[in-house]
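Colleague: the following comprises the amino acid sequence and a computationally predicted model.
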Amino acid sequence: MIASRSSTPADVRRWRSHLADEHANARVFRDLAARRSGEERQILSSLAEAEERHAQHWVRLLGDRAEPTPRATPGQRLQGWLARRFGMLFVLSLLQRSKSSNPYLDEVDASTAMAADEKVHEEVLRGLAARGRLHLSGNFRAAVFGANDGLVSNLALIMGMAATGVGSSIVLAAGLAGLLAGALSMAAGEYISVRSARELLSASQPGRGTREALGRLDLHANELELVYRARGMDLDAARTRAAEVLAQVQRGGNAPADAVPAAPTEADEQDAVLNPWGAALASFAFFASGALIPVLPYLLGLGGGVALVVALVLVGMALLVTGAVVGVLSGASPLGRGVRQLLIGYGAAAATYLLGLVFGTAGLAG
């Protein structure tokens, strides 16, 4: 229990913010549960109940000041909207990232059990998201590889050809052919693709600190069995394993080394990354769509420096978007992943542009 003390206006604002977070998370979990069936629905509903239990803690502290019910922030409303309209993996990845910050670690008015609950909730979300990542990563790898190869190779090609001083019609023809910058685009695209697939899978590894958190769980209302169910155990096996772990915690204070289930095996990872037909189709479709973007200014009749600037902007935006999607789905920083892909793409284009300047200076464009 939290020791009672006089509350300040800052305390009330903070408690109401926590209350709004818990209500918003509960709504998102219930929205997701309504779209699922079977065990996933049960797990998500249990998470919603846990969030509501946390909300009651703040209601008790606030008393009459819990009314009116705090309004959700724009970010929380956006998360709820995404939960109703987009794929479950996308929303689970967002929730996993938000849970990793664990606001109750430094919250003096939250119990240690609540902080431990939040850490275990993150692990449950990792387990649920891992199921989607295993099915997605093979085709996703091919899609990222194809789109970025098309974007980078044709941008590099257009930049290189334009730097030689040839006319816009020749640049357009070269862009549509898409041949000269293959080596650079393959290198950049393969790097991004392999890294992205590995990051998706590594995001499903057990989080650091989860085992230590088990010793501080609220043993009357814990979500440990949900971790095991999210990792693939059936209800009876998960309940039995949770009881064994908690019994050991009660006896010795420490959870066993294998208390948090392991991530998928190496064979599972290979099956998830490699899917020949899906990869071939995704690569074809996404390469075509990516390669079209840098030539759009020329197809629309632009030429010279204006066309180059427009192509750079369009490709840069596309690289940022694809990188951000990788970041969200892997539970990493969307901005960091987007900037990484942008720098790789622009680096390849800059190298080809410098080569084009050399060729143009040598008179090869004539």
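Modeller: Now that the structure is in, tell me what you want to look at.

Colleague: going forward, measure contacts between C-alpha atoms and count neighbours the same way
Modeller: Fine.

Colleague: C-terminal to the strand or helix carrying Leu78, what's the next element?
Modeller: Here Leu78, judged by DSSP states H and E, is contained in helix 74-85. Downstream of helix 74-85, the first helix or strand assigned by DSSP H and E is helix 88-100.

Colleague: and the contacts of that next one?
Modeller: For helix 88-100, the external contacting residues (C-alpha atoms under 8 Å, 6 or more residues apart in numbering) are 32, 79, 82-83, 118-119, 121-122, 125-126, 128-129, 132-133, 328-332.

Colleague: quick one: residues contacting Glu39.
Modeller: Counted by C-alpha under 8 Å, 6+ apart, Glu39 has contacts Arg229.

Colleague: state the distance from it to Arg241.
Modeller: 17 Å (C-alpha to C-alpha, to the nearest Å).

Colleague: other residues contacting the helix or strand encompassing Gln270?
Modeller: Secondary structure assigned from DSSP H and E places Gln270 in helix 266-273. Contacting residues not belonging to helix 266-273 are listed as Leu134, His135, Leu136, Ser137, Gly138, Asn139, Arg141, Ala197, Leu201 [C-alpha under 8 Å, 6+ apart].

Colleague: check it against this one:
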Amino acid sequence: MTAPSSAAPTSRDRRRWAQYLADERAEARLYRTLAQRRMGEEREILLALADAEGRHESHWLALLGGEPKRLPSPSLDTRMLVWMARRFGMVFVLALAQHAEARSPYENEPYATAAMVADEKVHHEVVRNLAARGRRQLSGTFRAAVFGANDGLVSNLALVMGIGATGVGAPFVLLSGLAGLLAGALSMAAGEFVSVRSQREMLASTGHSDFADAALPDLDLDANEVALVYRARGLDADEALARARRVVETAQAADRSQPYRRPVDAVEEQDVVGGAWGAATSSFLFFASGAVIPVLPWIFGLEGVVAVVLALVLVGIALLATGAMVGVLSGGPPLRRALRQLAIGLGAAAITYVLGLVFGVSVA
């Protein structure tokens, strides 16, 4: 491609092209690294993205007239993504890469082709959908871990700050924090147990029933009410009739000497729900893991301002981490979510601290 104007490219132009070249190579390396950890369709998609970055690389190489003597380092964001791709889960890296693709500089770059600008927009959409697929594949346990730990952090920090502001001694603050940890964790576990058990009971009452299976071989192939079963489940009349014919044909072809049990088909499949006891145990541990952090300074014998400041620092770091993970899971900017989570947590602690001062007591 020739330059967009008759003026010869400047040294600044060439430095910019070299930076683009370095970034494109790093992005191709990122997608190839991620592809090494995937199989099937996802692997093919990631390799195709790497190939597309290679086409962009060739464009800048042509403008530069060959490999430059000194190539700048890729941008810090891209280097961090490559580093993370080798060490962390794909969903986190893709969520960050999604935002990086959205900030492509080619839209305002006169030496980039229209096809390259379009490529970057499509890459953003491809990466966004890969990240969304990864988010859907994340287990509910992992999601519960993030939110459960965050609940423990905020609620117990607020409790400890409020109790501490009343002027009571360090042992009482520690006891209150441990009581809050235990009460909150037990409440979370009980709520999760009831929720999962209720959902399992509901699914059991609406799932596949074998009540009429034994009668299927005796039904008329062309006039049977099995089609009404499928229509009641949401299929249209033609599809319900076709499915009913297949079910009856299968039943009639089966061995009549054995009791017939109809296989569950796709329309009757239910979402798998985990065990109630497992969910309760997980919720207890996740909440407790967050709730113990605000109490750590008092557990190790600190008290007064030192304990309060250290608790705020520890919880602040944990809130930033959980907020960033929530951002990744929700597809939002991780930094913004981390700061929002920090503001919410410290805001709740500040309110309870002020209330503790207002209703404080003097201890002899």
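Modeller: Sure thing, it's come through. All of these numbers come straight from a predicted model, not from anything done at the bench.

Colleague: how close are the two chains, by TM-score?
Modeller: Remark: TM-score between the superposed chains equals 0.70 [TM-score structural alignment, normalised by the length of structure 2]; 278 aligned residues with a C-alpha RMSD of 2.7 Å.

Colleague: picking that back up, which of the contacts of helix 88-100 of structure 1 fall within helices?
Modeller: 32, 79, 82-83, 118-119, 121-122, 125-126, 128-129, 132-133, 328-329 (DSSP state H).

Colleague: nearest to Gly316 of structure 1 among the residues you listed?
Modeller: The closest of those to Gly316 of structure 1 turns out to be Val328 (C-alpha to C-alpha; 18.2 Å).

Colleague: what's around that closest one, how many residues?
Modeller: Here the number of neighbours of Val328 of structure 1 (other C-alpha atoms under 10 Å) works out to 23.

Colleague: could you check how far it is from Leu94 of structure 1?
Modeller: Val328 of structure 1 is 6 Å from Leu94 of structure 1, by C-alpha to C-alpha.

Colleague: ok, Ala291 of structure 2 touching Ala149?
Modeller: Yes. Using C-alpha atoms under 8 Å, Ala291 of structure 2 is in contact with Ala149, at 7.2 Å.

Colleague: separation between the equivalent of Leu44 of structure 1 over in structure 2 and Thr281 of structure 2?
Modeller: Alignment note (TM-score structural alignment): Leu44 of structure 1 maps to Leu46 of structure 2. According to C-alpha to C-alpha, Leu46 of structure 2 and Thr281 of structure 2 sit 37 Å apart.

Colleague: between those two, tell me which one has more neighbours.
Modeller: Using other C-alpha under 10 Å, the more surrounded residue of Leu46 of structure 2 and Thr281 is Leu46, with 23 against 17.

Colleague: mean per-residue distance, the one helix or strand the more buried one maps to to structure 1?
Modeller: Using DSSP H and E, Leu46 of structure 2 falls within helix 40-64. Mean deviation of helix 40-64 of structure 2 relative to structure 1 after superposition (mean C-alpha distance after the TM-score superposition for structure 1): 0.6 Å.

Colleague: how far does that helix sit from the chain's center?
Modeller: 27 Å (C-alpha atoms, centre = their mean, to the nearest Å).

Colleague: now stretch 4-15 of structure 2
Modeller: 43 Å.

Colleague: what residues of it count as buried?
Modeller: Arg15 (16 or more other C-alpha atoms under 10 Å).

Colleague: got the contact list for that stretch?
Modeller: Contacts for stretch 4-15 of structure 2 (C-alpha under 8 Å, 6+ apart): Ala3, Leu64, Pro110, Tyr111.
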